[in-house]
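# structure for this input, please:
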Amino acid sequence: MKTKYLKTIGIKTNQPVGRGFLFPYDVTFDSSGMIYALNRGRISQGLGTRIQIFDYDEEWYGEFGEGRGTGPLNFLIPVATAFNSKDELFVTDEGSGEVKVFNQKGLPLYQVGGGSGPWSCDLKGPSGIAFDSNDNLYITERSASRLTKIDGDGNVIFRVGEPGDGELQFNMPWGVVTDGKGYVYVADWRNDRIQKLDPDGNFVTSFGQSGNSEGQFNRPSSVAVDSQGNMYVTDWGNERVQVLNSEGRFLHVVEGQATLSKWAEQWLEVNQDEYSARRSSNLSILDLPAHLQTPYQVGSQTEHLFWGPVSAKIDAFDRLFITEHSRARIQVFDISGNSD
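Okay, the predicted model is just below:
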């Protein structure tokens, strides 16, 4: 059984507050299954940068964040999110060089990076973030081409990596995740590969190379790993998600099957002229002219396909959430039937 499409969440909005997305970059889940979506918004205008809270049924519960800035509730270039076992939400910010920490209601608690004492390590472009089962924190630093591991008390355990394309070398690393055995997977963005490390930071293996064929990547931004060890890689530049088994063997591609979300349906119900225009339009154009047969053009011109898949996350119910920053939505898939 392959990855099965379930639903779409989200609707595009240019409003700086309220339900809807503009350049969403990541989602994560608290212990109750509530979904927290990082909405980067329009950075150049400093608008709409916030965290939105909703459940799987698309009931919206609120938001927090006060746009662009350096205050406790502001962000510059937020990238990724993760909860620890205490239901504390960690949000990386490449622009400020720190990771901000909030409670479930969005109240600021503390930050990682800067200052003195625990949690004060210097971070250079923190981007990806993940926890292991022992609450150890992993942060990729894009500007330093390294991975930092921090224990639950804020003490640095190790830092590995340097610029390059060899083992334990990175070029703008982005997404990071751990599996059930404690192995660490890093989306080595500009090296077009996934590097696998052991819990002590030693190199194990790598998967992928540059290209658009099976098992090849064009700027992989994120990776998720299921209970079987299968990897789900957001192949950002190729506008797709590739599924690999635990040994890195290609299994299949997910290209997107989006339908209208509940939020979109509700909006269209009160905007019938837009609904009528949709019904008379062809939003699934698959026979584009030859000069438009690129992943970007196909994705941008075909509504149900991925356009800007930037983040892959798996919840406690074996559901895969793919965040699309360009299409301002999240596609959800059932992966419970996948196995080697």
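
# CA only for contacts and neighbour counts going forward, please
Noted.

# would you list every one of the helices in the stretch 201-340 of the chain?
Assigned helices in the stretch 201-340 of the chain, in chain order: 262-269, 272-279, 295-301 (criterion: DSSP state H, counting those that start in this stretch).

# assumed residue 16 was part of a helix.
No. Read with DSSP: H, G, I helix; E, B strand; the rest coil, residue 16 is coil and lies in no helix.

# out of the helices of the stretch 201-340 of the chain, nearest to residue 134?
The closest approach between residue 134 and any of the helices of the stretch 201-340 of the chain, judged by Cα to Cα, belongs to helix 262-269 at 36.7 Å.

# for comparison, sequence B:
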Amino acid sequence: MMKKRSNLVFSLILATLVSVGCDVAGKEDPHPLSFIPTPYPSALSGTAASPIPTAAPALKLKVTVSTLAGGEVPGMQNGTGANARFNAPGSMAIDAAGNLFVLDSQNRAIRKISPAGMVSAFASNLSGDGESGIGTDAAGNVYFVPGGSFRMSITRFSSNGESQSYQAFFGDGKDGTREAFDHAMGGISDPAGNVYVADSMNSFIDRISPNGQATRIAGGGLDGISSLSSPISIAIASDGTLFSANRGDDGMRILKIAGGQVSVLAEGVAQYPGTGGALAIDGVGNLYYADTVGHRIQMISPQGVVSTLAGMGTAGFGDGSGETAQFNQPCGLAVDNTGNVYVADSGNHRIRKISPN
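Predicted structure coming up:
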């Protein structure tokens, strides 16, 4: 049974409703993973980008990967462990009670996994296209945000499944002032219920209040190494600092947004930036990225050192140590209050669990 968290930063984790590939965004947990770092050679660059001036070695992270729920054959079935069925799971979020919510993409449904591991139905018949997401707030509400659309309509579900929708808008909401989002791909929410969205094609990050009022908070600057460029997922720290996974010329990079300034935290997080997954952050500032095309989970230290948390870099399925485990297009990420990382292993139709040793 998981303990309740305090000062929880809630999130939306974005996933694709219409394909296995996804772009998702993460969440922060105040209880960081307890790893034993050991330098080791890595195929992934351990170079830390600005503001770190010199290269640093990757870290060996001792973890165990297991399967929480789901099986090889896709489907829509409740139950525990391998008896449960998903179809390309993507976005995930955890509430204060330890319930894990999963956007079951191809089933167009939200599934709920209790702390005891029981999978049940929460919401169904979801609409929307492109990269969509779910999240939770301090009151226990669950949010559904359809991605890839020009009009942002957010649906808020109460804990008993009752729903209410509201439209995001700029200005006063009259004709001509509503914002056309262009391929919204990433988003998170804070305890107050504000939703932050990565507007990928416009290269903006916007904040949407609980009543739908949208405010632009980052983007629109000059092109350059530190500018926003097609953000696909974002995470927010407890002090309000934003982090964004962005497409770069040399692969995926992580940007830090604080005080109106954008800087590069890490380069080379993923070699193939075309499709990416969730970005997550823990209480001491370690970031986690689901490298969907690279079939692995990456960790980025507060100093910008990139290390592989789990996955061999080739598509497959297998539990075990972080170095020997395999994923197939991992998409969503969530972190619980004991330091476990949950992965929506979309191509394997399973929910995986990464536990520190």
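
# any idea how far residue 350 of structure 2 is from residue 107 of structure 2?
Using Cα to Cα, to the nearest Å, residue 350 of structure 2 is found at 14 Å from residue 107 of structure 2.

# revised request: answer the last question for residue 78 of structure 2.
13 Å.

# rewinding a little: so of the helices of the stretch 201-340 of structure 1, which one's packed in deepest?
Between these, helix 295-301 has the highest mean count of neighbours, a mean of 18, where neighbours are mean count of other Cα atoms under 10 Å.

# re earlier: select, out of the helices of the stretch 201-340 of structure 1, the one closest to residue 178 of structure 1.
Distances from residue 178 of structure 1 to each of these were compared using Cα to Cα; the minimum, 29.1 Å, belongs to helix 295-301.

# any idea which element residue 207 of structure 2 lies in?
Using DSSP states H and E, residue 207 of structure 2 falls within strand 204-208.

# so that strand matches what in structure 1?
Using TM-score structural alignment, strand 204-208 of structure 2 lines up with residues 146-150 of structure 1.

# how much does that stretch stray from structure 2?
Average distance, stretch 146-150 of structure 1 versus aligned residues of structure 2 after superposition (mean Cα distance after the TM-score superposition for structure 1): 1.5 Å.

# more neighbours: residue 350 and residue 107 of structure 2, which one.
Set side by side, residue 350 of structure 2 and residue 107 show more neighbours around residue 350, with 31 against 20, by other Cα atoms under 10 Å.

# what does the more buried one correspond to in structure 1?
With TM-score structural alignment defining the correspondence, residue 350 of structure 2 maps onto residue 329 in structure 1.

# from residue 173 of structure 1, how far out is that match?
With Cα to Cα as the criterion, residue 329 of structure 1 and residue 173 of structure 1 are 24 Å apart.

# swap in residue 166 of structure 1?
For residue 166 of structure 1, the distance to residue 173 of structure 1 equals 13 Å [Cα to Cα].

# so which of these two has more stuff around it?
In this view residue 166 of structure 1 and residue 173 are compared by other Cα under 10 Å, and residue 173 has more residues nearby, 36 against 11.

# count the neighbours of the nearest residue to the more buried one once chain neighbours are set aside for me.
Distances taken as Cα to Cα, 6 or more residues apart in numbering put residue 188 closest to residue 173 of structure 1, at 4.4 Å, once the chain neighbours are dropped. Under the neighbour criterion other Cα under 10 Å, residue 188 of structure 1 is assigned a count of 28.

# next: residue 75 of structure 1.
In terms of burial, residue 75 of structure 1 registers 28 neighbours under the definition other Cα under 10 Å.

# who's in contact with the equivalent of it over in structure 2?
Matched by TM-score structural alignment, residue 75 of structure 1 corresponds to residue 128 in structure 2. Residue 128 of structure 2 is in contact with 17, 146-149, counting by Cα atoms under 8 Å, 6 or more residues apart in numbering.
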